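1. Have a look; sequence and predicted model below, questions after that.
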Amino acid sequence: MEDDELIEFSSPESKVQRRGPIRTCTPLISNKSDPARAPEKTYDNTQIQGFKKLTEVYELLLSEGEPGNFKEAVGKKEWDKAMNEEIASIEKNKTWTLVDLPNGHRPIGLKWVFKIKKDAKGKITRHKARLVAKGYIQQHGVDYDEVFAPVARLETVRLVLALSAHKGWLVHHLDVKTAFLHGELSEEAFVKQPEGFEKKGQEEKVYKLTKALYGLKQAPRAWNTKLDGVLKGYGFKRCQLEQAVYTKRTSHDITIIVIYVDDLLVTGSSQQQISQFKRQMEQTFEMSDLGLLTYYLGLEVSQGNSGIKITQQSYAKKILRMTGLEDCNSTKIPMEPGLKLGKNDEEEEVDATDYRRTVGCLRYLTHTRPDLMYAVGYVSRYMQSPKATHHQAAKHILRYIKGTTDLGIHYLREGKGKLVGFSDSSYSVDMDDGKGTTGVVFYFNERPVTWLSQKQSTVALSSCEAEYMAATAAACQAIWLKGLIADITDEKEKPVVIKIDNKSAIALVKNPVFHGRS
């Protein structure tokens, strides 16, 4: 048989050769059961279960859905209750007063936003209705000035969890209800009356805000300023290297607070001090004491005698469901060894929106998965115009996640509590611009707390220079980490060891003289 006769394609669009001839098979509907020819043989003799009205079907379909606007939510018991609670909270907090609109001002519109809150297992915990201002019509210098408010970085959260595990402390979780409503405004702002809650006979009037609402551009800043003043009044001190961390020290005990908008993580050496802090906060704000930390910003936290474990198992499964790969075959590595990708591949383009959504979800998954950092960072470079090869690389990462959904980090209770860093770099591996990739990871008590993998900003002229650039990035991170640890624990700064695998870079660090290639 000749070679041309051996080459067969499994389908007209297939590019895979030598699969053998197409196998003939019976159609899904044979001639005997064709509805056009034998209707009596396609009859389903299952008994009719009854009928439902179309409105009842819609209610069943939307029972666990989130309404898109006020009209879809009104009339449903759980959402009516949530909206009434939101209005009651606003009025209890004395957020606004009903006035006539002054000349020269325009009111800001309001809208309802509905959200179903779920725990890590997907169980519904509460129905939440939020009244949000349409802050996009605000003008800088007229309606607002400063808008920025600091939040804790996830590197800081992991470091505090590692410190707590090492010290044997328990981490508690507090949530401030309607947090932004407590922020006091310094500017004049007017909003329209909320839909469904207009005052009868006074529909033309507006509300003048004395405190912030969600959606206002200055609301995060106002809330952070209010919380900062309250915590300092309780004797807490703000860390210099992390603006969202507060500490309070007594003669024997220490209490640490990490802030992410309205979520507070509280830990320390004394449970009595933590309980006292909770009582103080409940007297000032309307609080939700969520007990020991179990779920935070998508991180599943487990606290035990051996330490603290963090994973993103539910989030990983959610990504697989979103991409339709929850039943795919798993792989053992996140990326093929020696894979080379480029922006000018001649492959066909794929849907850029789906690709960006997938890569964005993968990037958030790297907060507990340093093993994914390089592969996800590599495919992130091609979000402008993704091709089929880029999509295949992202799909390979998803197949690796399929077999490793339960992986995470276990911060141990025992150990020396030492901070050690590692840096590495590739040299001229990017096919488009010849830049290298910096890789840095820091371990606290033999467990990773911070890591990065990113393309270098300049083209290195030698492997020594590329490694030296990576070591510089590691040194900057080490200075911040050791200072933060000393600030939180009130201990002296300890030297940090950074391990590099390039002798030339080590020699250059020890003897920092000028070289033409460095």
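-> Received it, and whenever you're ready, just let me know what you need.

2. From now on I want contacts and neighbour counts done on CA atoms only, so please keep to that.
-> Will do.

3. tell me which residues in stretch 243-257 are buried?
-> Buried positions in stretch 243-257, judged by neighbour count with 16 or more other Cα atoms under 10 Å: 243-249, 254-257.

4. what do you get for stretch 228-237?
-> Buried residues in stretch 228-237, counted by 16+ other Cα under 10 Å: 228, 231, 236-237.

5. Stretch 273-291 too?
-> 273-274, 278, 281, 285-287.

6. got it, and stretch 480-491?
-> Buried residues in stretch 480-491 (16+ other Cα under 10 Å): 481-485, 487-489.

7. I'd like the residues you listed written out as JSON lines, with distance to Val449 and secondary structure added.
-> Below are the buried residues of stretch 480-491 laid out as JSON lines (distance: Cα to Cα, whole Å; DSSP: H, G, I helix; E, B strand; the rest coil):
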{"residue": "Leu481", "distance to Val449": "10", "secondary structure": "helix"}
{"residue": "Lys482", "distance to Val449": "12", "secondary structure": "helix"}
{"residue": "Gly483", "distance to Val449": "15", "secondary structure": "helix"}
{"residue": "Leu484", "distance to Val449": "13", "secondary structure": "helix"}
{"residue": "Ile485", "distance to Val449": "12", "secondary structure": "helix"}
{"residue": "Asp487", "distance to Val449": "17", "secondary structure": "helix"}
{"residue": "Ile488", "distance to Val449": "15", "secondary structure": "helix"}
{"residue": "Thr489", "distance to Val449": "16", "secondary structure": "helix"}
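
8. for comparison:
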Amino acid sequence: DAQGQHRHDDEEAGPSGSGSSHQKSLFCNTYAFSEEADQDELNDDDVVVDEARPRKRKKIDYIITRLLLLKPANCALLVQLPANKNLIGCKWIFKIKRHSDGSIARHKARLVAKGFSQEPGLDYGETFSPVVKPTTVRLVLALAAHFNWHLRQLDVKNAFLHGILHEEVYMSQPPGFEDPSHPYLVCKLLKSLYGLKQAPRAWNDRFTQFLPSLGFENTYSDSSLFVKHVGHEIVVLLLYVDDIIITGSASGAITQVISALTTEFDIKDLGLLHYFLGIQITKTATGLFLSQTKYVADLLVKFEMFDAKPCDTPCLPYNRLLKEDGILIPILRALQYLTFTRPDIAYSVHQVCQFMQNPMVSHFTAVKRDLQLKAFSDADWAEDPNDKRSTTGLVVFLGNNPISWSSKKQQTVSRSSTEAEYRALSFTSAELDWIKQLLAFLYIPLPRVPILFCDNLSAIALSFNPVQHQKTKHIEIDVHFVRERVSLKQLSV
């Protein structure tokens, strides 16, 4: 979910603890708590909690005493648990927030609801919460580099607490902060809390419903991309859970937007964009350089490969992986996120991820290894030894900037290399069409129609002419999407 995608820049630093028993109750009538606080007093080695070490416990007690700042926010009420209602628990989580270089930014403590015990239809309904697509992020960064826009980054503190709950959710009192006068009462939550299944959606609804009051419009192409037009100027906002990128040509309007958001929400202005979702963004003389150095280093340490021998290529040529029984390798999921900035490993990661259910050591070995819109499409015909399906590969450039790439197995067996390449052309043209919609929403004109490159003459001819013969007459209608775009002169192949 959105919470899981967003945890990569936080390092969990220890198990839960409990606070002092003499601490004032969390919930006083309609008063509420701030469920997250900074802990500047701690050193790095003070974070891990051990019940057998009183000195450490005393420091954690001090943290939690500072943690809960009572304020009139109408976050929860102490009530008796109604009959036939579900009661969920909660726990303390201690984390370390780090800078892009790995140094400690601050220590954090968070009260998390045990949402895994929620029951669908009883205390939660819809849970889906959109996040901005990687291609959209790279597209906006490419535009910012091209037009020399300033990139600002914002972070929403206690973001989920801004979300309004529409379901009845009851939670036990936080460990160590039970009300001594009413120990048998429970918390009726009025605002979303980290850990609740509907918390990301509640926060997203709250934030996206506020943005139109500032003049922002949303696009169906990406529901986490918002645009505000100020005369001939533009302001662009990207949302990924509680991380925000804001840029555009109207610097004065950007300042006003940040001020308005700070008034409505508890927002921290992080200044110019340097580190976003584990991605380092470095401004150079020629543009922006994206890297995931810390993320890669953390992966190598986690999987005990920091001293491994490096390879020159992402995978071995002509190395065909077979379906075999084996053990699950967690590194596969981590590598999928690394493709955000590494198109060169997209194919090898795609190949190995086909065996997520039963990977082998051989699969693990394979893993180690002007604003013109143009794209390159390719396919390998029947190279998979398991099902003989072909694989589509594509990369899309905006000017000289790669903004979208993919390696994906086709859904059906192709009878010829022409059919495999033609299916790849159709898949790539659909991606180009979506990117054109994003650019149109951003009022970015294209000087000419996008160009799609292919290395199969028969597939190119098929995209121009409605010819049919024995090996292509069975191709589904939707695959001819590329031919329609060419006939409308919206695409050049």
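-> Sure, I can see it. The structure presented is a predicted model; accordingly, all values stated were derived computationally and were not measured.

9. Send over the TM-score of the superposed chains.
-> For this chain pair, the superposition-based TM-score is 0.82 by TM-score structural alignment, normalised by the length of the second structure; 431 aligned residues with a Cα RMSD of 2.5 Å.

10. hmm, back to that, which members of the buried residues of stretch 228-237 of the first structure occur in strands, if any?
-> The strands, defined by DSSP state E, take in Lys237 from those.

11. okay if I get the buried residues of stretch 228-237 of the first structure as a markdown table plus distance to Ser462 of the first structure?
-> Putting those into a markdown table (distance: Cα to Cα, whole Å) gives the following:
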| residue | distance to Ser462 of the first structure |
| --- | --- |
| Asp228 | 48 |
| Leu231 | 51 |
| Phe236 | 49 |
| Lys237 | 46 |
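
12. Quick one: map Asp487 of the first structure onto the second structure.
-> Counting by TM-score structural alignment, Asp487 of the first structure corresponds to Phe441 in the second structure.

13. where along the second structure do the helices fall?
-> 2-6, 54-67, 134-147, 199-210, 251-264, 293-302, 331-338, 346-353, 361-368, 417-441, 457-464, 481-487 (DSSP state H).

14. Out of those, which is closest to Gly115 of the second structure?
-> helix 199-210 (9.6 Å; Cα to Cα).

15. Summarise which helices and strands that closest one is packed against.
-> strand 164-171 (3 or more Cα pairs under 8 Å, 6 or more residues apart in numbering; DSSP states H and E).

16. again, only using 10 Å
-> Judged by 3 or more Cα pairs under 10 Å, 6 or more residues apart in numbering; DSSP states H and E, the packing partners of helix 199-210 of the second structure are helix 2-6, strand 164-171, strand 186-191, strand 233-240, helix 251-264.

17. Okay, buried residues for the shortest one please.
-> For helix 2-6 of the second structure, burial by neighbour count (16+ other Cα under 10 Å) applies to 2-3, 6.

18. Just name the closest of those residues to Pro175 of the second structure, please.
-> Gln3 (22.9 Å).

19. Per the alignment, that closest one pairs with which residue of the first structure?
-> Going residue by residue (TM-score structural alignment), Gln3 of the second structure aligns to a gap.

20. Does Gln3 of the second structure touch Ala159 like I think?
-> No - using Cα atoms under 10 Å, Gln3 of the second structure makes no contact with Ala159, being 11.4 Å away.

21. what's the spacing between the aligned residue in the second structure for Cys361 of the first structure and Asp101 of the second structure?
-> If you follow Cys361 of the first structure across to the second structure using TM-score structural alignment, you land on Ala334. As judged by Cα to Cα, to the nearest Å, Ala334 of the second structure and Asp101 of the second structure stand 19 Å apart.

22. for Leu81 of the second structure, same thing?
-> 47 Å.

23. And the two? Which one has more around it.
-> Higher neighbour count among Leu81 of the second structure and Asp101: Leu81, with 17 against 10, using other Cα atoms under 10 Å.
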